[in-house]
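Okay, sequence plus prediction incoming.
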Amino acid sequence: MLTMQYLLFISGGEIVLVMLLALLFFGSKAIPDIAKTMGKGMREFKKATNEIKRELDNHTSDIKKDIDEVSSTVKKETTDIQKDITDKLKD
């Protein structure tokens, strides 16, 4: 079973040390504001990422539809040409 220490590649003691240093450096009143600001930033980043993905999916679906249309037209034309050739060879 993977624990938090293996996922972060740092031990529990190192996490405590980092938290203690953050508390000493920023103070107890500033840490919640910093965490809230980081949370908002992460939410905005995720929102922007999802919007970019949605835009790419919308534009690529149009391109895919066009490619499928061209592909089906080419297949139909090739089938018609093959049929004409085989009909001429039979005559």
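Structure's in. What do you need?

From now on I want contacts and neighbour counts done on CA atoms only, so please keep to that.
Fine.

same for the helix or strand that Ile15 is a member of, what does it pack against?
Element membership of Ile15 [criterion: DSSP states H and E] is helix 12-26. The criterion is 3 or more CA pairs under 8 Å, 6 or more residues apart in numbering; DSSP states H and E, and there are no helices or strands that helix 12-26 contacts.

want to compare, so here's the second one:
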Amino acid sequence: MGILRDIGAPGLIVIVLGALLIFGPKRLPELGESVGKMLAEFKKAVKGIGEQEEK
């Protein structure tokens, strides 16, 4: 998540506003949920790869 630290608050605001304009207010929560699930799966996969390398 180093990328998010580099963006900062103003950058995140611009990204959220852009997503709001592109997807609309009705689809934004759905999009956020999908991104959250994707990140959770990615973390599980990375953790699984790290555990396999330790064996």
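Nice, thanks for sending it over. Owing to the predicted nature of the structure, the values given are computational and were not obtained by experimental measurement.

What does the TM-score come to for these two?
In this superposition the chains share a TM-score of 0.72, using TM-score structural alignment, normalised by the length of the second structure; 51 aligned residues with a CA RMSD of 1.8 Å.

residues in contact with the helix holding Ile15 of the first structure?
For helix 12-26 of the first structure, the external contacting residues (CA atoms under 8 Å, 6 or more residues apart in numbering) are 5, 31.

which residue ranges form the helices in the second structure?
Under the criterion DSSP state H, the second structure contains helices at 2-23, 28-54.

so the shortest one versus helix 28-54, what angle?
Computed by axes from the mean of the first three to the mean of the last three CA atoms, to 10 degrees, the angle separating helix 2-23 of the second structure from helix 28-54 equals 150 degrees.

Against Lys43 of the second structure, how distant is Leu28 of the second structure?
Using CA to CA, to the nearest Å, one obtains 23 Å as the distance from Leu28 of the second structure to Lys43 of the second structure.

These two: which is more packed in?
When neighbours are counted by other CA atoms under 10 Å, Leu28 of the second structure and Lys43 differ, and Leu28 comes out ahead with 16 against 12.

contacting residues around that one?
Contacts were defined as CA under 8 Å, 6+ apart; by that measure Leu28 of the second structure touches 19-20.

center of the second structure, which residue is that?
Closest residue to the average C-alpha location of the second structure: Val35 at 5.0 Å, with CA atoms, centre = their mean.

and that one, what pairs with it in the first structure?
With TM-score structural alignment as the matching criterion, the partner of Val35 of the second structure in the first structure is Met38.

before we move on, what about Pro25 of the second structure?
Residue-level alignment of Pro25 of the second structure against the first structure, with TM-score structural alignment as criterion, gives Ser28.

State the distance from its match to Lys40 of the first structure.
With distances taken as CA to CA, Ser28 of the first structure is found 20 Å from Lys40 of the first structure.

Good, wrapping up.
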